[in-house]
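Trainee: missing the sequence, but the structure's below:
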């Protein structure tokens, strides 16, 4: 338990950040999952939109500091590679 006012404030801030980061991570996971599912169906128009949306959410999460930039870049590259393979 926090003993000082500043420690209590830091704790409140950490709780807010943790809640925000969890929400962003969940949206990222859902977007990537949806993209992978649409790629499996071979529907090119829906899959292109889903991959674009997942790429956007991953990039946003990286810019906000929720994900490490290289982690996001790696996931984006894998999605793009899967999209290219599904297209061919």
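Mentor: Nice, thanks for sending it over. Fair warning: this is a prediction, and the values are worked out from it, not measured in the lab.
Trainee: Please make it C-alpha for all contacts and neighbour counts, starting now.
Mentor: Will do.
Trainee: In the protein, which residue is most central in space?
Mentor: Most central in the chain under C-alpha atoms, centre = their mean is residue 28, positioned 2.8 Å from the mean C-alpha point.
Trainee: List the buried residues for the strand or helix carrying that residue?
Mentor: Using DSSP states H and E, residue 28 maps to helix 5-41. Buried positions in helix 5-41, judged by neighbour count with 16 or more other C-alpha atoms under 10 Å: 21, 24-25, 27-28, 31-32, 34-36, 38-39.
Trainee: try this one side by side with the last:
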């Protein structure tokens, strides 16, 4: 039977806590991103702009918490912004 140190048990507990916290953050970010994409698909520029603002904020918070890397968030914001701007230009 292997020796299990106290620090190993503690680290496993901390890791699980962090995993759940990160999962919750990622889940909320994904749902907000889905709202933006749905608004774009439905061709609703006002709703798309409003949800884009929410998405930008949520992605920034995810970066601050260390759940997402800065470049990933920046890329997602950029791509969504391009799509929303194209929608508003065509409307």
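Mentor: Nice, I can see it. Worth saying up front: this structure is predicted, and the values here are computed from it rather than measured.
Trainee: thinking again about what came up before, on average, how far is the helix holding residue 28 of structure 1 from the matching bit in structure 2?
Mentor: For helix 5-41 of structure 1, the mean distance to aligned residues of structure 2 following superposition is 0.6 Å (mean C-alpha distance after the TM-score superposition for structure 1).
Trainee: And the host helix or strand of residue 80 of structure 2, how far out from the chain middle?
Mentor: According to DSSP H and E, residue 80 of structure 2 maps onto helix 70-90. Between the centre of helix 70-90 of structure 2 and the centre of its chain there are 14 Å (C-alpha atoms, centre = their mean, to the nearest Å).
Trainee: the inter-axis angle of that helix versus helix 6-41?
Mentor: Helix 70-90 of structure 2 runs at 10 degrees relative to helix 6-41, counting by axes from the mean of the first three to the mean of the last three C-alpha atoms, to 10 degrees.
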